[in-house]
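Engineer: What would the 3D arrangement of this be:
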Amino acid sequence: MKALHEGGVVIVTGAGGGIGRAAAQVFAREGAIVVLADVSRTAGEEAAHQVVQSGGEAIFVPTDVTKGEEVRRLVSVAIEKYGKLTAAFNNAGIEGPLAPTADYDEAEWDRVIQVNLKGIWNCLRFEIPEMVKAGKGSIVNTASALGQVGAWSMPAYVASKHAVLGLTRTAALDYAPHGVRVNALMPGVVETPMMMSRVFKDNPALMDILKQAHPIGRFAQPDEPAEAAVWLCSERASFVTGEALACDGGYLAH
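Structural biologist: Model prediction:
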């Protein structure tokens, strides 16, 4: 069977760790050249090196997705080096601190919205024109299961992920006539360094509460939502656009 992304060129943001790093590996395994982007040069270069060590082709472009000019450069590098952009996984995001809505720090609110929402819009506005020129392309934006429901003490994160779904659906409507598909991925809790070292380290009781909220009885490993994103970006999902695909262990089912 033909590889899902044979001959393709794919951008992955937030590729330094977690779902992004796993997705870079899966895209490469499925035949794509992968352009990795992350705000951390060390993590991004390490992730790209891992792809190459596994037999894939990859480059790393340091990118802060909140800065339009850096995202413009990211897309330009992909086009100038490889001549096309067939797919993109806009995955960069942060969780922000935990605090009740009225107590949330304004600077932290702005930071979460900038990365999680403006960052994805920046990616869309530079990726889409290249795909429109080619007459086809596929984009997946990382939202969250919390893009559908609320959560205690995560107002900025939850608001940003709800907004990502709205942005995704609007972009899907705008560009479906041009052959460009835009979908969102809604992971549940994923066992990433971000979650384990920052969220659960300070809130150990939260780990048990959230695990019980996933009917499968565990958290996802990074490669599980990564596989879903790679499929959504492929031609095997050719009639899927404007969709929010849950990969959440049943979290939203109850």
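Engineer: Going by C-alpha atoms from here, please, whenever you check contacts or count neighbours.
Structural biologist: Fine.
Engineer: what's the burial count for the spatially closest residue to residue 245 that is not a sequence neighbour?
Structural biologist: Spatial nearest neighbour of residue 245, excluding adjacent residues (CA to CA, 6 or more residues apart in numbering): residue 185 at 5.0 Å. For residue 185, the tally of surrounding residues (other CA atoms under 10 Å) stands at 28.
Engineer: any idea which element residue 185 lies in?
Structural biologist: Secondary structure assignment for residue 185, by DSSP states H and E: strand 180-187.
Engineer: what packs against that strand?
Structural biologist: On a contact count with 3 or more CA pairs under 8 Å, 6 or more residues apart in numbering; DSSP states H and E, strand 180-187 meets helix 119-134, strand 137-142, helix 155-175, helix 223-232, strand 244-247.
Engineer: next structured bit after that strand?
Structural biologist: helix 193.
Engineer: Check which element follows that following helix along the chain.
Structural biologist: helix 200-202.
Engineer: next helix or strand past that next one?
Structural biologist: Next along from helix 200-202, by DSSP H and E: helix 204-212.
Engineer: how close does residue 162 sit to residue 137?
Structural biologist: According to CA to CA, to the nearest Å, residue 162 and residue 137 sit 24 Å apart.
Engineer: so where do the helices sit in the stretch 1-150 of the chain?
Structural biologist: Here the stretch 1-150 of the chain has its helices, by DSSP state H, counting those that start in this stretch, at 18-29, 41-53, 68-82, 106-113, 119-134.
Engineer: Tell me which of these is the most buried.
Structural biologist: helix 18-29 (a mean of 26; mean count of other CA atoms under 10 Å).
Engineer: Can you name every helix or strand that that helix contacts?
Structural biologist: Looks like helix 18-29 contacts strand 9-13, strand 33-38, helix 41-53, helix 223-232 (3+ CA pairs under 8 Å, 6+ apart).
Engineer: okay, these in CSV with distance to residue 119 next?
Structural biologist: Below are the helices and strands packed on helix 18-29 laid out as CSV (distance: least, CA to CA, whole Å):
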stretch, distance to residue 119
strand 9-13, 10
strand 33-38, 12
helix 41-53, 17
helix 223-232, 18
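Engineer: mind checking which of the ones you listed is nearest residue 129?
Structural biologist: Closest to residue 129 of the helices and strands packed on helix 18-29 is strand 9-13 (CA to CA; 14.4 Å).
Engineer: Here is a second sequence; please produce its structure as well for comparison:
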Amino acid sequence: MSQFTHDTDNSAPKRHQHHEPVLEYTSNDEVAVISVNGCKYRRSVCVIIMNDKGLFLGCRRCDNKRVLQFVQGGARRHESPQQTAERELFEEIGLPATYLRYAGEILPVTSGDEVRAAFRYTSKSWWKRGFTGQELYPLLYLAETEVIDKLHFRAIPGVRQEFCGAMWMKLEEFVRYCQPCKATAVSNICTAVVSFAHLGFTNAAGSSLSEVDAPQGENVRDKETTPIKKRHWQRLQTQQ
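Structural biologist: Below you'll find the predicted structure:
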């Protein structure tokens, strides 16, 4: 790994902050989070899409059709998390972000010195690239059920195809069908999503969802074009 610079991550809401992680950047501008014990985790933005029935978009991997997961991909040095999410959405499932409504960043419900430690997992597959594993950085988006008809898994010629299909799933099913090494991190994310919903239109940063104006990427629809509908949260809550 080629280190360009160190930085600290100030993106977590202040009431959740304990230890601000040090960031490093690889030679191809990937973001690495340095834990308090010195381990390096690749930051992977995780795009959670919930429909108006309280179900979530699960994508079937090409290399292991038994695995279903959220869209996700490595953060880049000069991208905001939402910009990374937009790029990965189009690269992996051919979906322009204009079909989605940004709801907020999901933070762990657990406490500790490091805000996102609960969203980390270790994997030998990352060791050869200098990482202990990955730290997932989940963002929640809302969509209409019909958005699944817009997906295209070979949207960009020359980009390796990640997924071969998709379906709407219950939240707890992601733990059952994810890669085993991710199970604890995915379970913690699912718990945090439910907590987010139970806050009643309040995101993890403490702002009303109707007032969320976090810096967006280039193509996310704004409030005026895709208003948040309360049934998104009500449907999720009835499943718990």
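Engineer: TM-score of the superposed pair?
Structural biologist: Once superposed, the chains reach a TM-score of 0.28 (TM-score structural alignment, normalised by the length of the second structure), with 107 aligned residues with a CA RMSD of 5.5 Å.
Engineer: What's the end-to-end length of stretch 109-121 of the first structure?
Structural biologist: Termini of stretch 109-121 of the first structure sit 17 Å apart (CA to CA).
Engineer: on that earlier part again, could you double-check that the residue nearest to residue 245 of the first structure sits in contact with residue 244?
Structural biologist: Yes - Residue 185 of the first structure lies in contact with residue 244 (CA atoms under 8 Å); the separation is 5.7 Å.
Engineer: Check which element follows the biggest helix by length in the second structure along the chain.
Structural biologist: Counting by DSSP state H, the longest helix found in the second structure is helix 183-198. Once helix 183-198 of the second structure ends, the next helix or strand along the chain (criterion: DSSP H and E) is helix 231-239.
Engineer: and that following helix, what other elements does it pack with?
Structural biologist: So helix 231-239 of the second structure, by 3+ CA pairs under 8 Å, 6+ apart, packs with helix 183-198.
Engineer: First-to-last residue distance for stretch 26-37 of the first structure?
Structural biologist: Stretch 26-37 of the first structure stretches 16 Å from its first residue to its last (CA to CA).
Engineer: With stretch 60-70 of the first structure instead?
Structural biologist: Using CA to CA, the distance between the terminal residues of stretch 60-70 of the first structure is 13 Å.
Engineer: For the residue nearest to residue 245 of the first structure, give me its contacts.
Structural biologist: By CA atoms under 8 Å, 6 or more residues apart in numbering, residue 185 of the first structure lies in contact with 140-144, 225, 228-229, 244-247.
Engineer: which one among the residues you listed gets closest to residue 113 of the first structure?
Structural biologist: Out of the contacts of residue 185 of the first structure, the member with the shortest distance to residue 113 of the first structure (by CA to CA) is residue 143, at 12.5 Å.
Engineer: Hmm, residue 237 and residue 198 of the second structure touching each other?
Structural biologist: Yes - using CA under 8 Å, residue 198 of the second structure makes contact with residue 237 at a distance of 7.1 Å.
Engineer: Give me the common contacts of those two.
Structural biologist: By CA under 8 Å, 6+ apart, no residue touches both residue 198 of the second structure and residue 237.
Engineer: one step back: tilt between the strand holding residue 185 of the first structure and helix 155-175?
Structural biologist: Taking axes from the mean of the first three to the mean of the last three CA atoms, to 10 degrees, strand 180-187 of the first structure and helix 155-175 form an angle of 160 degrees between their directions.
Engineer: Now do strand 180-187 of the first structure against helix 119-134: the angle between them, please.
Structural biologist: Going by the same axes, to 10 degrees, strand 180-187 of the first structure makes 150 degrees with helix 119-134.
Engineer: where does residue 45 of the first structure sit relative to residue 75 of the first structure, distance-wise?
Structural biologist: 17 Å.
Engineer: Going by secondary structure, the closest residue in space to residue 88 of the second structure that isn't next to it in sequence is in what exactly?
Structural biologist: Leaving aside its chain neighbours, residue 88 of the second structure sits nearest to residue 73 (6.0 Å; criterion: CA to CA, 6+ apart). Element membership of residue 73 of the second structure, judged by DSSP H and E, is strand 71-74.
Engineer: Check residue 165 of the second structure too.
Structural biologist: Going by DSSP H and E, residue 165 of the second structure is in strand 163-169.
Engineer: other SSEs contacting that strand?
Structural biologist: Using 3+ CA pairs under 8 Å, 6+ apart, strand 163-169 of the second structure sits against strand 56-61.
Engineer: make it 10 Å
Structural biologist: strand 40-50, strand 56-61, strand 68-69, helix 81-93 (3 or more CA pairs under 10 Å, 6 or more residues apart in numbering; DSSP states H and E).
Engineer: Quick one: work out the angle between the last one and strand 40-50.
Structural biologist: Going by the same axes, to 10 degrees, helix 81-93 of the second structure is angled at 70 degrees with respect to strand 40-50.
Engineer: and what of the second one?
Structural biologist: Compare the direction of strand 56-61 of the second structure with that of strand 40-50 by the same axes, to 10 degrees and you get 120 degrees.
Engineer: Buried ones in strand 56-61 of the second structure, by neighbour count?
Structural biologist: With burial defined by 16 or more other CA atoms under 10 Å, the residues of strand 56-61 of the second structure counted as buried are 56-61.
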